[in-house]
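Engineer: I need the structure of the sequence given here:
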Amino acid sequence: MGSTQKKKLTPFQHVEGVRKGHRASIAQTITLIESSAAKHFEDAQSVLEQLMPYTGKSVRIGITGVPGAGKSTLIEELGMQLCESGFKVAVLAVDPSSSVNRGSILGDKTRMGRLSKHPDAYVRPSPTGGNLGGVAKKTRETMLVCEAAGYDVIIIETVGVGQSELTVRSLVDFFMVLMLTGGGDELQGIKKGLMEIADAVFINKADGSNKQPAELAKAEYNRLLHFLQPASPGWETKAYTVSALTGEGMDNIWNVIQSFKQTMKGNGHFDQRRREQVSEWMERLMIDELTSSFYQNEQLQEHFAQNKKLVQDGEKPLRKAIQELMEEYRQIQQKKEK
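Structural biologist: Below you'll find the model as predicted:
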């Protein structure tokens, strides 16, 4: 019985299951695509190629936030509202630390218990990619699978505050940042960096005794945003208040996203950004592949270590060492071709 369940699916079966929106098929296909095993690569790429015509029709939303901003609660509330309005919502996470501590594997579904059980929602934990680049590469392909399965809103959340915000920005159409009132001076640098790439800033937990301070924080952020270059041409980034707890201001999030999409579609930047993102990803993956190809060769690894020591000891010029290593790499590649 068990062996029947574990029977390997063909690329066609993966594609068929995804297109029908079968959750088990979607999960199996994403697992195949996330696999680093060489034996899965061809099947995974075949599946992606067949799914490509059905991708690109969703709104891709990136959400990040300062620690304690209530990101998970807000994403779940937003997701539930959208599902109840007839949308299909997929939530993906970018968490480079998950490859070390497996922290998000259980976390996402535990934190978003209601949303993950909704028939029109799909919550996927962060892939374990070993580094931010690996996680992002898999998340991008997972997003395409979800689009092909009919999810028309894709939410990609960052876990924690670090380098992952810029990576998620490069995956999405609309990028929003969750803030809190106060937060102290230690967060000022983080806040400014986040606002420079944001299409909207939402001050969460604007309820109870915190409502008035949240309104003051909104005014302060709007003053600062006025002096920053907009993250998206032709769009003015503004700050808003919201309470994921009471639901006040939640409707406005989707209104802002819809307004943004309409504006960007109107000025041509929506499609242009997507084309630029694909181009950037292609260049990035090309560099990753070349780097991997170089460092996987044991002979080159050994010679790299020797040359590095010579450069560190001041016995060989840096560029000469690199030139020699690249020449050796080219010769190895030529031998492979023969």
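Engineer: could you use CA atoms for every contact and neighbour count after this?
Structural biologist: OK.
Engineer: list the residues that contact Leu144.
Structural biologist: Leu144 is in contact with Leu48, Leu51, Met52, Thr55, Gly56, counting by CA atoms under 8 Å, 6 or more residues apart in numbering.
Engineer: now Thr263: which helix or strand?
Structural biologist: According to DSSP states H and E, Thr263 maps onto helix 250-267.
Engineer: what's that helix packed up against?
Structural biologist: With contacts taken as 3 or more CA pairs under 8 Å, 6 or more residues apart in numbering; DSSP states H and E, helix 250-267 sits against helix 269-295.
Engineer: which element follows the helix it packs on toward the C-terminus?
Structural biologist: Per DSSP H and E, the first helix or strand lying C-terminal to helix 269-295 is helix 298-312.
Engineer: one step back: now, the contacts of Leu144 that are in helices?
Structural biologist: Among these, the members falling in helices (DSSP state H) are Leu48, Leu51.
Engineer: out of the contacts of Leu144, who's nearest Glu196?
Structural biologist: Gly56 (25.7 Å; CA to CA).
Engineer: how about the contacts made by that closest one?
Structural biologist: The neighbours of Gly56, taking CA under 8 Å, 6+ apart as the test, are Leu144, Glu147.
Engineer: tilt between the helix holding Thr263 and helix 269-295?
Structural biologist: Put simply, helix 250-267 runs at 90 degrees to helix 269-295, going by axes from the mean of the first three to the mean of the last three CA atoms, to 10 degrees.
Engineer: buried sites along helix 250-267?
Structural biologist: Within helix 250-267, the residues scored as buried using 16 or more other CA atoms under 10 Å are Met250, Ile253, Val256, Ile257, Phe260, Lys261, Thr263, Met264.
Engineer: so how far is that helix off the chain centroid?
Structural biologist: Distance, stretch centre to chain centre, for helix 250-267: 20 Å (CA atoms, centre = their mean, to the nearest Å).
Engineer: kindly report the same for stretch 303-313.
Structural biologist: With CA atoms, centre = their mean, you get 37 Å for stretch 303-313.
Engineer: now the second one, please; I'll put the structures next to each other:
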Amino acid sequence: MSPRRVLTADDYFDGVRGQNVSMLARAFTLVESSSQRHIPIAEELLTRLMPFTGGGLRIGITGAPGAGKSTFIEALGLLLVAKGLRVAVLAVDPSSGVTGGSILGDKTRMAKLAAEDNAFIRPSPSAGTLGGVANKTREIMLVAEAAGYDVILVETVGVGQSETMVAEMTDCFLALMLPGAGDELQGIKRGLLELVDVIAVNKADGANRKPALLAAQQYHNALDSISGHASDAAPAILTCSALHQEGVDDVWDAITKRCESSKQSKKFEHRRRQQNLRWLWSIVEDRLRQTLHTHPGVQEICDDVESRVLVGEMPPAAGARQLFAALKLDHE
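Structural biologist: Just a heads-up that it's a prediction; the model follows:
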């Protein structure tokens, strides 16, 4: 049996641009890889794909467990496919503590959408990343755009981590809420209200219809009193039932109106430029941390420094200075 040929950046590039689903999945895996053997190829691929990126609409979707994120995303994805759009779903799953892999299996939770030719679902383990966003979600979005996907939906874990990260990589940030807003309003974060562009109270059907309308009104009142939004920048607040596909089109209309308004005021491109800048420094900080932990000089003194800080013999600032000196970065 002949050995499997090692794929080159040309192979990945042609596969992505040619909308080859199998090669697209392999390109995603390449970009997500932390292997030193894969990183140069992934960087070359992304550099070559950059001229073909930026055309997709990037939508972040968050919400507490039980809010119906997967059901909503499938309903929205099916609606968009019916409109002739190509949809990529980056569904970030909680990571398995044993294997580090995804544990929820979004393709099984979105079976109808997964069967559509113009939809692609990519479950990715969050691996403990803050915000419930996988480490390479930004890169995966670029690859999806270069493959011709019109809408990129990013589903977060939604288990209480900082949601700033998803807002900093998308064009519109949607929060799914549940009917019966009383308890949730008590715990709603001012920071979340400042980040979201659209709030949708899901499961507004049957006996939940009236509680959902009440919850929407309470969110309106809460925004008026604590959000500090200008009237034209306040999040749109709607109700919907993803299970019965009611009101999902209204939520999509609210998303597109927000994005169009942002483009007309030039905020859209400014937001993306600022996201790229934050992305740059996020990568720098991540690689600096990796370098610090793997540097031989740092490893040689790390245990001693940690032990002395642990028992109170050395201030943490002095310990940090010693570690950076070992890394040859402290020039003072």
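Engineer: just the closest of the buried residues of helix 250-267 of structure 1 to Asn131 of structure 1, please.
Structural biologist: Out of those, the member with the shortest distance to Asn131 of structure 1 (by CA to CA) is Ile257, at 30.1 Å.
Engineer: show the contacting residues for the equivalent of that closest one over in structure 2.
Structural biologist: Applying TM-score structural alignment, one finds that Ile257 of structure 1 aligns to Ile255 in structure 2. Listed by CA under 8 Å, 6+ apart, the contact partners of Ile255 of structure 2 are Cys172, Asp197, Val198.
Engineer: need the buried ones from the residues you listed selected in PyMOL.
Structural biologist: Remark: buried members of the contacts of Ile255 of structure 2, expressed as a PyMOL selection using 16+ other CA under 10 Å:
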select buried, resi 172+197+198
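Engineer: what about Gly180 of structure 2, how many neighbours?
Structural biologist: Number of residues near Gly180 of structure 2 (other CA atoms under 10 Å) recorded here: 18.
Engineer: same check on Ser98 of structure 1?
Structural biologist: Ser98 of structure 1: 21 neighbours (other CA under 10 Å).
Engineer: correct me, but it touches Asp108?
Structural biologist: No - shown here, Ser98 of structure 1 and Asp108 do not form a contact pair, counting by CA atoms under 8 Å, at 11.3 Å.
Engineer: on that earlier part again, now render the contacts of Leu144 of structure 1 as JSON lines, adding distance to Pro127 of structure 1.
Structural biologist: Formatted as JSON lines, those follow (distance: CA to CA, whole Å):
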{"residue": "Leu48", "distance to Pro127 of structure 1": "17"}
{"residue": "Leu51", "distance to Pro127 of structure 1": "20"}
{"residue": "Met52", "distance to Pro127 of structure 1": "21"}
{"residue": "Thr55", "distance to Pro127 of structure 1": "20"}
{"residue": "Gly56", "distance to Pro127 of structure 1": "21"}
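Engineer: the contacts of Leu144 of structure 1, buried ones only, as a PyMOL selection?
Structural biologist: The following PyMOL line selects those of these that are buried, judged by 16+ other CA under 10 Å:
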select buried, resi 48+51+55
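Engineer: stretch 280-294 of structure 2: which residues count as buried?
Structural biologist: Buried, per 16+ other CA under 10 Å, within stretch 280-294 of structure 2: Leu292.
Engineer: in structure 1, what residues pair with that stretch?
Structural biologist: Under TM-score structural alignment, the match for stretch 280-294 of structure 2 is residues 282-296.
Engineer: which residues sit against the matching stretch?
Structural biologist: Defining contact as CA under 8 Å, 6+ apart, one finds that stretch 282-296 of structure 1 is touched by Leu300, Gln301, Tyr329.
Engineer: what's the burial count for the alignment partner in structure 1 of Asp117 of structure 2?
Structural biologist: Using TM-score structural alignment as the criterion, Asp117 of structure 2 maps onto Pro119 of structure 1. Using other CA under 10 Å, Pro119 of structure 1 has 11 neighbouring residues.
Engineer: confirm Pro119 of structure 1 sits in a strand?
Structural biologist: No - assessed by DSSP: H, G, I helix; E, B strand; the rest coil, Pro119 of structure 1 does not belong to a strand; its assignment is coil.
Engineer: how far away is the match of Ile257 of structure 1 from Asn20 of structure 2?
Structural biologist: Using CA to CA, to the nearest Å, Ile255 of structure 2 is found at 29 Å from Asn20 of structure 2.
Engineer: do the same with His293 of structure 2
Structural biologist: From His293 of structure 2 over to Asn20 of structure 2 (counting by CA to CA), the distance is 38 Å.
Engineer: repeat for Ala167 of structure 2
Structural biologist: From Ala167 of structure 2 to Asn20 of structure 2 the distance is 30 Å (CA to CA).
Engineer: and if you look at Glu74 of structure 2?
Structural biologist: For Glu74 of structure 2, the distance to Asn20 of structure 2 - CA to CA - is 22 Å.
Engineer: swap in Asp93 of structure 2?
Structural biologist: 25 Å.
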